[in-house]
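Peer 1: What shape does this take:
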Amino acid sequence: MELYQLRTFVAVARAGHLTRAAEGLHVSQPAVSAHIKALEDELGVALFTRSARGMGLTPQGQALLARAQSVLEQAEELTRAARSLRQQLDGELKIALNTDAEFLRVRELLSVLRAEHPALGVHLPQNMSHFIAEEVRAGSLDGGFVYGEAPPQGLEAVPLCSFRLVVIGPLAWRERLAGATWADLAREPWVWYSDALPCHASVQRWIAPYECRLSKVAVTDYEGTIRALVQSGAGLGIMREDEGARCEGAGEAFVWRGDSLPMNAYFLYRRDRESDPAMRAVLAALRAVWGLEQPLASAHMRA
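Peer 2: You can find the predicted model right below:
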């Protein structure tokens, strides 16, 4: 039994006529007749009754039609699965995170990649934006998430979202600093960012007009350390607005109601990876997860 015989059986049953079935299958009428006869001989039952009006299904043909259709559908599904396997990606991508996975929608990204390319693995090291950009440029990372007012030069940068940085302080200081100015804040102790972070220069420009000289009790490159030290009462700090709101809502810190600093999040990769199937899969997943327009826009920055 051949699949083409089953296709002919289904086509004749639908058309009710040999000639119309032959036209739909793009074969000759004698070929259609031969397919039906061979199938009937193999099955040992008559599938059709012939009359001047055309071809009608016998009770046996009616009973077997649904099964023939099911076999053809399964064969098509098998073909699609094989085609998918030929195109399936494997190996491992190394994509660095500069902040928490929830903000970067990493779970959603992995879910899309796993659904489309289950054999493709992803390694997620953590680092600061500055070092992530350098490693992507050097080729030791396939891609990475970074912060910045503008994307770093020499790399492709996909803009993901904009957010704001705010000042947070220990909850016990809320009333005392409710109406504070930058000059007032400068007199307080601070848990400060490492100068290797891209937002360090932005924050310095942010406070420059106020001519503030901050008192830094600690310098760190990890957001979690800033959050923990601020909560413990060590000093003021700067963090993303959404994180500040979460801390304030949990009664762990307060958000200063003064001005805030705009910042952007990007996904970086090298332009020579643009045609790589694995990178194309990541970019497609980013587009789906972040709701980015098609085609995926990137900022082409050159050194």
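Peer 1: Only C-alpha atoms from now on, for both contacts and neighbour counts.
Peer 2: Fine.
Peer 1: Could you verify my assumption that residue 121 touches residue 92?
Peer 2: Yes. The criterion here is CA atoms under 8 Å, and residue 121 meets it with residue 92 at 4.3 Å.
Peer 1: Compare these two and say which is more crowded by neighbours.
Peer 2: Taking other CA atoms under 10 Å, residue 121 and residue 92 do not tie; residue 121 has more neighbours (16 against 13).
Peer 1: Look up how far residue 207 lies from residue 185.
Peer 2: Distance of residue 185 to residue 207, given as CA to CA, to the nearest Å: 11 Å.
Peer 1: Compare these two (neighbour count), which wins?
Peer 2: Comparing residue 185 with residue 207 by neighbour count (other CA under 10 Å), the higher total belongs to residue 185, at 19 against 16.
Peer 1: got a list of what the more buried one touches?
Peer 2: With contact set as CA atoms under 8 Å, 6 or more residues apart in numbering, residue 185 has these partners: residue 177.
Peer 1: and if you look at the one 5 residues further on?
Peer 2: Under the criterion of CA under 8 Å, 6+ apart, the neighbours of residue 190 are 214, 215, 216, 217, 218, 234, 235, 236, 237.
Peer 1: The structure of the following sequence is requested for comparison with the preceding one:
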Amino acid sequence: MDLELLRTFAAIHRTGTLTGAAKLLGVSQPTVTARLRSLEGHTATRLFEGDARGCRATPAADELAARLHLPLAELESVAESLGGQSGLAGATLRLGAPAEFTEYVLPSALAGLAAGGLTTHVTLGLAADLQQGLTAGTLDLVVSTAKPPKRTVWQPLLDEEFVLVAAPRLAAGLAPRALRDRPAATLGALPLVSYDGQQSIIRLWRRHVLGAPPPAASRVTVPDLRTVRRLVIEGAGISALPRYLCASELAAGELVVLVEPEDSPINTFYLVTLRQLRTRPAVAAAWTAIQGAVRNGA
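Peer 2: Alright, predicted model coming up:
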């Protein structure tokens, strides 16, 4: 089978449209259509369904894309090294990262990459979902707080410090002596606002500082720390947040820190990609740019 058929299929799956695939490959849309029809004829399988937004992959297409991801990545890496293609013009990167990290850290890196000609598609999500996307072949590079899986190359980026915060009017109802002598029980009586159903950040803070898990389910759960911050300001409950995310609100008196331990819990961000993708120009350039943004304080 002609490898161009597989490359074309991968481009359609990546971009979600025939037009996008044609642009990515540098060929005409009729050529992309003809190659797709040829591949579907070879496999006797319908790979895409047309919808209002372009091409919707069938389950068979998703399975084929997962099988092709690593082999095609290796071939492209070899081709680029042999051809001396190190520029970013026309290249595409699929980057996954948490929404908050993207907003506060990545803009300068992404702007620099865009100026160099790189097209970047950013997927926002939770750590587990982003790493699943990396291993499934739908993402090229991820920023994640989860332990990097096997077959990956990774680099620690930064440690975020978590602080337990509340709205001043909620904190004012706490007895200082009770908070000092019985912090677990005193804090356990307050409603919680969490980032996920597992209460991962609150659980990390309580185990690290109090040696005890959260005593109850969260009053509100929302997978966006910026919204968690807003809910805490409005008095919906208490939560543990990265200090950088609530520094302005603490300085303005919209939030207060409930407990200041000597050793605050931290969470490490990792930059992760597959071994076969690390040397690709787009991934290598983004790797360097993101590390630079972190070093320069975004």
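Peer 1: still on that earlier bit, when you filter the contacts of residue 190 of the first structure down to buried only, what's left?
Peer 2: Buried members of the contacts of residue 190 of the first structure, scored by 16 or more other CA atoms under 10 Å, are 214, 215, 216, 218, 234, 235, 236, 237.
Peer 1: The second structure: which residue goes with the first one?
Peer 2: Under the alignment (TM-score structural alignment), residue 214 of the first structure pairs with residue 216 in the second structure.
Peer 1: Next, count neighbours for the closest residue to that match other than its chain neighbours.
Peer 2: Distances taken as CA to CA, 6 or more residues apart in numbering put residue 188 closest to residue 216 of the second structure, at 7.6 Å, once the chain neighbours are dropped. Using other CA under 10 Å, residue 188 of the second structure has 16 other residues around it.
Peer 1: Secondary structure of residue 214 of the second structure: a strand, I assume?
Peer 2: No. Assessed with DSSP: H, G, I helix; E, B strand; the rest coil, residue 214 of the second structure is coil; it does not lie in a strand.
Peer 1: Wait, it touches residue 201, no?
Peer 2: No. When contacts are counted by CA under 8 Å, residue 214 of the second structure is not listed as touching residue 201 (10.3 Å).
Peer 1: need the helices for the stretch 51-200 of the second structure, in chain order.
Peer 2: 59-83, 99-104, 107-115, 127-136, 168-171, 176-181, 183-188, 200-209 (DSSP state H, counting those that start in this stretch).
Peer 1: Could you name the helices and strands sitting against the third one?
Peer 2: With contacts defined as 3 or more CA pairs under 8 Å, 6 or more residues apart in numbering; DSSP states H and E, the packing partners of helix 107-115 of the second structure are strand 119-124, helix 281-295.
Peer 1: out of those, deepest packed?
Peer 2: Each of these was scored by mean neighbour count; the highest is helix 281-295, a mean of 18, by mean count of other CA atoms under 10 Å.
Peer 1: between it and helix 107-115, how big is the angle?
Peer 2: Calculated by axes from the mean of the first three to the mean of the last three CA atoms, to 10 degrees, helix 281-295 of the second structure forms an angle of 150 degrees with helix 107-115.
Peer 1: hmm, who's touching helix 281-295 of the second structure?
Peer 2: Helix 281-295 of the second structure is contacted from outside by 86-88, 91-93, 105-106, 108-110, 112-113, 118, 140-141, 157-158, 271, 277-278, using CA under 8 Å, 6+ apart.
Peer 1: What of stretch 235-252 of the first structure?
Peer 2: 163-171, 188-192, 217, 223, 226-227, 229-231, 253-255.
Peer 1: So what does residue 188 of the second structure match up with in the first structure?
Peer 2: With TM-score structural alignment as the criterion, residue 188 of the second structure pairs with residue 186.
Peer 1: what separates its match from residue 286 of the first structure, distance-wise?
Peer 2: 40 Å.
Peer 1: Closest one to residue 135 of the first structure out of the buried ones among the contacts of residue 190 of the first structure, please.
Peer 2: residue 218 (26.9 Å; CA to CA).
Peer 1: Please give the number of neighbouring residues around the nearest residue to that closest one once chain neighbours are set aside.
Peer 2: The shortest distance from residue 218 of the first structure to any non-neighbouring residue, by CA to CA, 6+ apart, is to residue 191 (4.9 Å). Neighbourhood size, residue 191 of the first structure [other CA under 10 Å]: 23.
Peer 1: so residue 191 of the first structure makes contact with residue 222?
Peer 2: No. Residue 191 of the first structure is beyond contact range of residue 222, at 10.7 Å (criterion: CA under 8 Å).
Peer 1: wait, what's in contact with the residue nearest the centre of the second structure?
Peer 2: Taking CA atoms, centre = their mean, the centroid of the second structure lies closest to residue 97, which sits 2.0 Å from it. Shown in contact with residue 97 of the second structure (CA under 8 Å, 6+ apart): 122, 123, 124, 125, 126, 127, 130, 142, 143, 144.
Peer 1: can you list the residues you listed in CSV and add distance to residue 34 of the second structure?
Peer 2: What follows is the contacts of residue 97 of the second structure, written out as CSV (distance: CA to CA, whole Å):
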residue, distance to residue 34 of the second structure
122, 30
123, 30
124, 34
125, 35
126, 38
127, 38
130, 33
142, 33
143, 37
144, 39
